[in-house]
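Novice: no sequence on this one, just coordinates:
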C-alpha cells in the first residue's frame, strides 16, 4: 500500500506520492490522501502554491493501481469506471509538477492538471488508455488539447505516444527540462517566486487564463479590464508600486 506525504514550508506545500514498488502508482488509500491534500491546500490561507512529486528519485507517477481498479469494480457492464483524481484547475492556488521517471496514464493526467511542469531529462510521459482498451479519461483529453492544440493532441493520443522530456518541452507540454538532479530545486525555486506574489493576483491571473478561452475576444478583454481595475483598487497594488518607488521588496 502506498502513502501520500504532505508537508508545508512557509507558503509552499509539497505533496509526495510514495509507492516505489509500482513507480508511485496511485492506489485507493493514496487517492483519498491526495484528495485530502487538495483540501488542505485550499483551506489553509498560509499556503500559496503546491508542488506534486514522486518519492525519492523515482518516478513521478505511473498511473492508477490496476489492483485498485479491480477492487472498486471499475470494469464490466455495471462498472463504476475510473476514479477521479486530477483536478487542481478548480483550485484557487497554483500547482507545480516536478517530474522524474514515468508520468504515464493517470500520472500523465495528474501532471497535466498542474499549472507548471518541470521535467528531468529521464522523464517519460504519455497516455496509456488506448493500449488498455479504454478512453484515457481523467480529464487528459480536454487538458492536453488545450495545452498543445488539437493536431498535436491527436498525434499523442491516437498513437498513444510516450514522450521523452526533450520532445515534451519542444511542443510546450513541459515548461522546462533540466538535469534530473535539478528537478526538485527548480520546482522549489518556481514555488518560492510565486509565493512572493499577492495570492489574489495569482488567483485572478489563473482564472483569466483558464476561464476566458470560451469567451469572445472582446468579452475576454472586457473581463480582464474589470479584473485589472479591481486589482488597482486593492491594497496589494498600492503596496507593490510604493515598494518599487521606495526600492524595497513588497510585503503581500
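Specialist: Looks like it came in fine. Quick caveat: nothing in here was measured; it's all calculated off a predicted structure. Residues are numbered from 1 along each chain as shown.
Novice: Please count neighbours and contacts with C-alpha atoms only from this point.
Specialist: Noted.
Novice: so residue 45 sits in a helix?
Specialist: No: residue state for residue 45 (DSSP: H, G, I helix; E, B strand; the rest coil) corresponds to coil; a helix is not indicated.
Novice: Burial check on it, number of neighbours?
Specialist: Residues near residue 45, counting by other Cα atoms under 10 Å, number 11.
Novice: Next up, the contacts around it.
Specialist: Contacts were defined as Cα atoms under 8 Å, 6 or more residues apart in numbering; by that measure residue 45 touches no other residue.
Novice: Now do the strands in the stretch 1-150 of the chain.
Specialist: Across the stretch 1-150 of the chain, reading from the start of the chain, the strands by DSSP state E, counting those that start in this stretch fall at 3-9, 12-18, 49-54, 95-99, 102-104, 116-120, 124-126.
Novice: Could you dump the ones you listed into CSV with mean neighbour count added?
Specialist: Below are the strands of the stretch 1-150 of the chain laid out as CSV (neighbours: other Cα atoms under 10 Å):
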stretch, mean neighbour count
strand 3-9, 15
strand 12-18, 23
strand 49-54, 26
strand 95-99, 27
strand 102-104, 27
strand 116-120, 25
strand 124-126, 25
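Novice: measure the residue positioned nearest the centre of the chain to residue 187 for me?
Specialist: By Cα atoms, centre = their mean, the mean C-alpha position of the chain lies nearest to residue 114, the distance being 1.1 Å. Computed as Cα to Cα, to the nearest Å, the residue 114 to residue 187 distance reads 12 Å.
Novice: likewise residue 156?
Specialist: For residue 156 relative to residue 187 (Cα to Cα), the value is 25 Å.
Novice: same question, residue 1
Specialist: In terms of Cα to Cα, residue 1 sits 27 Å off from residue 187.
Novice: now swap in residue 102 and tell me
Specialist: 17 Å.
Novice: again, but for residue 195
Specialist: 12 Å.
Novice: who has more neighbours, these two?
Specialist: When residue 195 and residue 187 are compared for neighbours, residue 187 comes out ahead with 24 against 21, by other Cα under 10 Å.
Novice: okay, the angle between the helix or strand where that one lies and strand 12-18?
Specialist: Residue 187 is part of helix 183-195 when elements are defined by DSSP states H and E. What separates the directions of helix 183-195 and strand 12-18 is an angle of 150 degrees, with axes from the mean of the first three to the mean of the last three Cα atoms, to 10 degrees.
Novice: From the contact counts, what lies against helix 183-195?
Specialist: Using 3 or more Cα pairs under 8 Å, 6 or more residues apart in numbering; DSSP states H and E as the contact criterion, the secondary-structure elements in contact with helix 183-195 are strand 12-18, strand 49-54, strand 95-99, strand 116-120.
Novice: Second structure follows, compare the two:
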C-alpha cells in the first residue's frame, strides 16, 4: 500500500542514511519537456534521440512521500509520455536518499472506512501500471510502503547498491493497499512476501536482486545512466511490437499457463500482420539495421 511515510522511523533507526553528491552524472544529457507546472515531480527527456522520458519525484524534505497531488502529477506525466510518439520508454526515479519512503501519513491518517469506500481511495494510484509503454523504476535510497509498490508497478526495477525495499505498513496498524500483498507475492513467492509483509522488515538491493524483486544492482551514482541505457535499448525496437511483448509478459501474472501460452501464440501470429515484422526480418536477412515505422 502506498501509504507510509517513514521519515521519522528511518532517521531514528537508521543512522547510516545514504549520502552522495552526484547521482546525475554530467555525461547524461537531459532535455526539457513542456510540463504542466508540476509541484512535486520533474519531467525530462534523455538519450541521444530524446526517446526516454524521465519522471523524478521531487519532495526531498519529505523523502518523496506519496501524497495525492504527487500521484496525480505522476499519472499525468505518464499519460503524456505514453502518448508521445518520440518516447519509447519511461523512467520513474527519486533522489539519492529516497525513491519514495511511503505515503504521506498526515494526509491519510484521519480517513475512515466510509470515506475510503466513497472516494475509492488509492484507485488512482495505479496509473503507472496502466502505461502501454515499458516503465523502468530507478531506485536509490528508500523504497518503502507505497514507494516499493509504485516501483513494482513498473515493468523493470534497477536499484542503486544502497537501496532499501520493504512493506512496513504492519508497524502502524494497517496493510499494503496498492499492490504490496499481490505484486510482491507474484514477484518473490509466498514465503518471502509473507515474511516482509508480516514483519515490516527492510531488505537491501542485493537481497532484492537475489529473490527476484529487481533486475539489476548498480553503483548508486551510475543508476540513472544505466536506466537510460536500458530505456534507449528498448526504444530502439518497434514500439508496436514492444507493447505487444509487454502485454504478453503481463498475461503470465493474470492467467493460467495454458491461457497464457494461447495468448502468446496468438499475439506472435498477429505480429506477422505488421510492417515492423516484415522490416525486422528483412533487415536481419539483408544484414542491415531495421527502420521501424511503428506500424
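Specialist: Sure thing, it's come through. Keep in mind that this is a model prediction, so the values were computed, not measured.
Novice: hmm, back to that, so what corresponds to the residue nearest to the centre of the first structure in the second structure?
Specialist: Aligning on TM-score structural alignment places residue 114 of the first structure opposite residue 154 in the second structure.
Novice: quick one, what contacts its match?
Specialist: With Cα under 8 Å, 6+ apart as the criterion, the residues that contact residue 154 of the second structure are 128, 129, 134, 135, 136, 137.
Novice: how far away is the nearest residue to it once chain neighbours are set aside from residue 243 of the second structure?
Specialist: Distance criterion Cα to Cα, 6 or more residues apart in numbering; nearest residue to residue 154 of the second structure, sequence neighbours excluded, is residue 135 at 5.0 Å. Remark: distance between residue 135 of the second structure and residue 243 of the second structure (Cα to Cα) = 11 Å.
Novice: Residue 173 of the second structure too?
Specialist: Taken as Cα to Cα, the span from residue 173 of the second structure to residue 243 of the second structure is 39 Å.
Novice: Looking at those two, which one has more neighbours?
Specialist: Set residue 173 of the second structure next to residue 243 and count neighbours by other Cα under 10 Å: residue 243 wins out with 15 against 7.
Novice: isn't the more buried one right up against residue 131?
Specialist: No: taking Cα atoms under 8 Å as the definition, residue 243 of the second structure is not a contact partner of residue 131, at 9.6 Å.
Novice: Around the residue mapped onto residue 240 of the second structure from the first structure, how many other residues sit close by?
Specialist: The criterion is TM-score structural alignment: under it, residue 240 of the second structure has residue 200 as its aligned partner in the first structure. Counted with other Cα under 10 Å, the burial measure for residue 200 of the first structure works out to 16 neighbours.
Novice: What residue in the first structure is paired with residue 87 of the second structure?
Specialist: Using TM-score structural alignment, residue 87 of the second structure pairs with residue 47 in the first structure.
Novice: ok, so of the contacts of residue 154 of the second structure, who is nearest residue 186 of the second structure?
Specialist: residue 129 (14.8 Å; Cα to Cα).
Novice: Which residues are in contact with that closest one?
Specialist: Counting by Cα under 8 Å, 6+ apart, residue 129 of the second structure has contacts 153, 154.
Novice: Next one: it relative to residue 179 of the second structure, how far apart?
Specialist: Counting by Cα to Cα, the gap from residue 129 of the second structure to residue 179 of the second structure is 10 Å.
Novice: And residue 65 of the second structure, by the same measure?
Specialist: Applying Cα to Cα, the value for residue 65 of the second structure to residue 179 of the second structure is 17 Å.
Novice: neighbour count winner among those two?
Specialist: When residue 65 of the second structure is set against residue 179 and neighbours are counted by other Cα under 10 Å, the residue ahead is residue 65, at 31 against 19.
Novice: Pull the contacting residues for the counterpart of the more buried one in the first structure.
Specialist: With TM-score structural alignment defining the correspondence, residue 65 of the second structure maps onto residue 25 in the first structure. For residue 25 of the first structure, the set of contacting residues under the criterion of Cα under 8 Å, 6+ apart consists of 19, 61, 62, 63, 64, 65, 107.
Novice: how much space between the nearest residue to residue 218 of the second structure once chain neighbours are set aside and residue 82 of the second structure?
Specialist: The shortest distance from residue 218 of the second structure to any non-neighbouring residue, by Cα to Cα, 6+ apart, is to residue 160 (5.1 Å). Taken as Cα to Cα, the spacing of residue 160 of the second structure relative to residue 82 of the second structure amounts to 26 Å.
Novice: Likewise for residue 218 of the second structure?
Specialist: From residue 218 of the second structure to residue 82 of the second structure the distance is 27 Å (Cα to Cα).
Novice: Which residue ranges of the first structure form helices?
Specialist: Using DSSP state H, the helices of the first structure run over 28-43, 66-71, 106-113, 140-148, 150-158, 165-170, 183-195, 199-211, 217-232, 235-245.
Novice: Mind listing what's buried along stretch 209-216 of the first structure?
Specialist: Burial within stretch 209-216 of the first structure, assessed by neighbour count using 16 or more other Cα atoms under 10 Å, is assigned to residue 212.
Novice: Apologies, that question was intended for stretch 264-279 of the second structure.
Specialist: 264, 267, 271, 276, 277, 279.
Novice: Just give me the residues shared between the contact sets of residue 135 and residue 243 of the second structure.
Specialist: When contacts are counted by Cα under 8 Å, 6+ apart, the set common to residue 135 of the second structure and residue 243 is empty.
Novice: corresponding residue for residue 245 of the first structure in the second structure?
Specialist: Counting by TM-score structural alignment, residue 245 of the first structure lines up with residue 285 in the second structure.
Novice: This completes my enquiry, with thanks.
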